[in-house]
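K.L.:
Pasted the sequence and its predicted model underneath.
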Amino acid sequence: MSKDYSKKIKSIDDKLEKMRIKRKDSDYTKVKEDVFDTPTLISLYNLSNKDILYALGGAISTGKEANIFFAESSDKPIALKIYRITTSTFRAMEEYILGDPRFKNIRHEKRDIIMAWTRKEYRNLIRAQNAGIRVPSPITTEKNILVMDFLGENEVSYPLLKEVKLDTEQAHQIYETIKSYMRKLYKHGNLVHGDLSEYNIMIDPNNIEPIFIDMGQSVTLDHPRAEYFLNRDIKNITRFFKRFKISDSPEDLSAFVRN
């Protein structure tokens, strides 16, 4: 590693160190250890060098496998989804990725699985967007980092469906859009979301529009468990909206999505 390269990585690490003021010390230390290892710092350096990453802000959310950070490019806010190389539960990823014919030559090594997963989510977002579904617009990937448009306001991301208080009319509006998105994803995107629920749908409060997120686990229809994943998605959605007196059964939604 060259001297200049090492200095650049140290500079990025120093900037992360200054983020301590945005978090409790214990939280910061854990995030730094879990997320910002040397390979990830190198990836951040590469994104900076390509003029994709201008500034890195605080964490938006923390999941089982990845942390999402607010960031800025030279002209707009962006989101960085950083899959943790050292602490992610990559075994859970295997059932989704190893049956996907797009990634049939991936080695069963943790690092390879995570890198493939990042590319997979990027490609799934492109497919979904092309099918007419609102998702975070993907920008690029760099190893274990997925770069997307930021969806939110004032560095605060839009709320999840589970966090939004809806009246009956709004719930029906959202449900009808979700139905349409599921069908478009299946018929035109040749994909099943694979983990669709109130936890993986954002709501744009400006127009009460749903946004599908977390599509790393989405699989093509020729995946051996695609139908199982679709049926699970359908049950999750009908279960959630039953509280709003939406009478569709899982069989009703299944027929709509598939036909």
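P.N.:
Cool, the structure landed. Numbering: from 1, shown residues only.
K.L.:
CA only for contacts and neighbour counts going forward, please
P.N.:
OK.
K.L.:
Go through stretch 97-108 and flag the buried ones.
P.N.:
Buried positions in stretch 97-108, judged by neighbour count with 16 or more other CA atoms under 10 Å: 97-100.
K.L.:
which one of those residues is nearest residue 155?
P.N.:
Of all the buried residues of stretch 97-108, residue 155 sits closest to residue 97, with 31.9 Å by CA to CA.
K.L.:
put this beside the first:
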Amino acid sequence: MGRNDEYEQFDREIEAMGVRIKDADAVKVRDDVFDEVTLMALYKLVHKKLISAIGGPISTGKEANVFYGERDGLGLAIKIYRIQTANFKAMNEYLAGDRRFSSVRGTRKALIFAWTKKEYSNLARAHEVGIPVPEPLAFDRNILLMTFLGEDEVPYPQLRNAAVEDYGAVYGTILDYIKRLYQEARLVHADLSEYNILYHEKPYLIDMGQAVTLDHPRAPAFLIRDVKNLNRYFSRYCDVPDEEEVLRAITGTGRREP
């Protein structure tokens, strides 16, 4: 069976479950994204009535593709980790020191499944303490369902592309997010940058698969890197405190060398 025949069969089977394909041409960028494992996970989520429509891609990358979806009119972000092309070694670095997932061993597939669960868990912890993140709704294998951050099927822009009126205020807001993430959710984002923050009237943190608990051996180094990235970006637009002051505000102490 050729790829086009597989796509058509996929569309027929999904639509037979009552799921609308909102943008058939755009969804066909799924080439190596919708492999057999992913289709099985998608079928399970559809059977649970968690997805009622699938649209085109919101973002594409080496690690994951994000598609727009709907559940009874609610906008969804359907994040699909790519089993074949995800950076196995980089993911393992974040998982190995995390006691929640340190027992994960074996195949690339097992690691990707654990990573998906890890992002769900991290988002849930951040959401529970009131930090603006996509609300995690469900996961299965390598697929994570979240609320969609955007309007009219268009995602909010990354901070680097957003129209920001008061950079000083936004900097302070993000610093408060990092502090609450650290002190209340007991997490370090570990990949914070202008690429992983969306902005629409306020900033939103995204892409939290790599976030680690405070007992991760590299959590202090990751926190310092996050602060450096935050100060690097915002120093172009407003005055920022030095790193030591920021770290004291977040941790209540100061720099913790790796």
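P.N.:
Received, thanks. Because the structure is a prediction, the values reported are computed rather than measured.
K.L.:
After superposition, what's the TM-score, could you say?
P.N.:
Remark: TM-score between the superposed chains equals 0.88 [TM-score structural alignment, normalised by the length of structure 2]; 242 aligned residues with a CA RMSD of 2.1 Å.
K.L.:
returning to that earlier point: I'd like the buried residues of stretch 97-108 of structure 1 as JSON lines, with distance to residue 129 of structure 1 and secondary structure appended.
P.N.:
Converted to JSON lines, the buried residues of stretch 97-108 of structure 1 look like this (distance: CA to CA, whole Å; DSSP: H, G, I helix; E, B strand; the rest coil):
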{"residue": "97", "distance to residue 129 of structure 1": "20", "secondary structure": "helix"}
{"residue": "98", "distance to residue 129 of structure 1": "24", "secondary structure": "coil"}
{"residue": "99", "distance to residue 129 of structure 1": "23", "secondary structure": "coil"}
{"residue": "100", "distance to residue 129 of structure 1": "20", "secondary structure": "coil"}
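K.L.:
Report the contact partners of the residue most central in space within structure 2.
P.N.:
For structure 2, the residue nearest the mean C-alpha position is residue 207 (2.6 Å; CA atoms, centre = their mean). Residue 207 of structure 2 makes contact with 119, 196, according to CA atoms under 8 Å, 6 or more residues apart in numbering.
K.L.:
what about 7 Å?
P.N.:
Going by CA atoms under 7 Å, 6 or more residues apart in numbering, residue 207 of structure 2 touches residue 196.
K.L.:
Equivalent analysis for the one 3 residues further on, please.
P.N.:
When the contact criterion is CA under 7 Å, 6+ apart, the partners of residue 210 of structure 2 are 94, 189-190.
K.L.:
Put the buried members of these into a PyMOL selection.
P.N.:
The PyMOL selection below is limited to those of the contacts of residue 210 of structure 2 classed as buried (16+ other CA under 10 Å):
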select buried, resi 94+189+190
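K.L.:
related to what we said a few turns ago, what distance do you get for the aligned partner of the residue nearest to the centre of structure 2 in structure 1 to residue 164 of structure 1?
P.N.:
Residue 207 of structure 2 maps onto residue 214 in structure 1 when the alignment is built from TM-score structural alignment. From residue 214 of structure 1 across to residue 164 of structure 1, the span is 18 Å (CA to CA, to the nearest Å).
K.L.:
Please apply the same query to residue 96 of structure 1.
P.N.:
Applying CA to CA to residue 96 of structure 1 and residue 164 of structure 1 gives a distance of 29 Å.
K.L.:
rewinding a little: just confirm the match of residue 207 of structure 2 is within a helix.
P.N.:
No. Counting by DSSP: H, G, I helix; E, B strand; the rest coil, residue 214 of structure 1 is not part of a helix but coil.
K.L.:
Quick check: residue 257 of structure 1 is in a helix.
P.N.:
Yes. Judged by three-state DSSP, residue 257 of structure 1 forms part of a helix.
K.L.:
how about it, what's its partner in structure 2?
P.N.:
So residue 257 of structure 1 corresponds to residue 250, using TM-score structural alignment.
K.L.:
I'd guessed that match sits against residue 177; true?
P.N.:
No. Here residue 250 of structure 2 lies out of contact with residue 177, judged by CA atoms under 7 Å, at a distance of 9.4 Å.
K.L.:
May I see the contacts of residue 210 of structure 2 organised as JSON lines, with distance to residue 46 of structure 2 and secondary structure added?
P.N.:
Compiled in JSON lines, the contacts of residue 210 of structure 2 are given as follows (distance: CA to CA, whole Å; three-state DSSP):
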{"residue": "94", "distance to residue 46 of structure 2": "30", "secondary structure": "helix"}
{"residue": "189", "distance to residue 46 of structure 2": "30", "secondary structure": "coil"}
{"residue": "190", "distance to residue 46 of structure 2": "32", "secondary structure": "coil"}
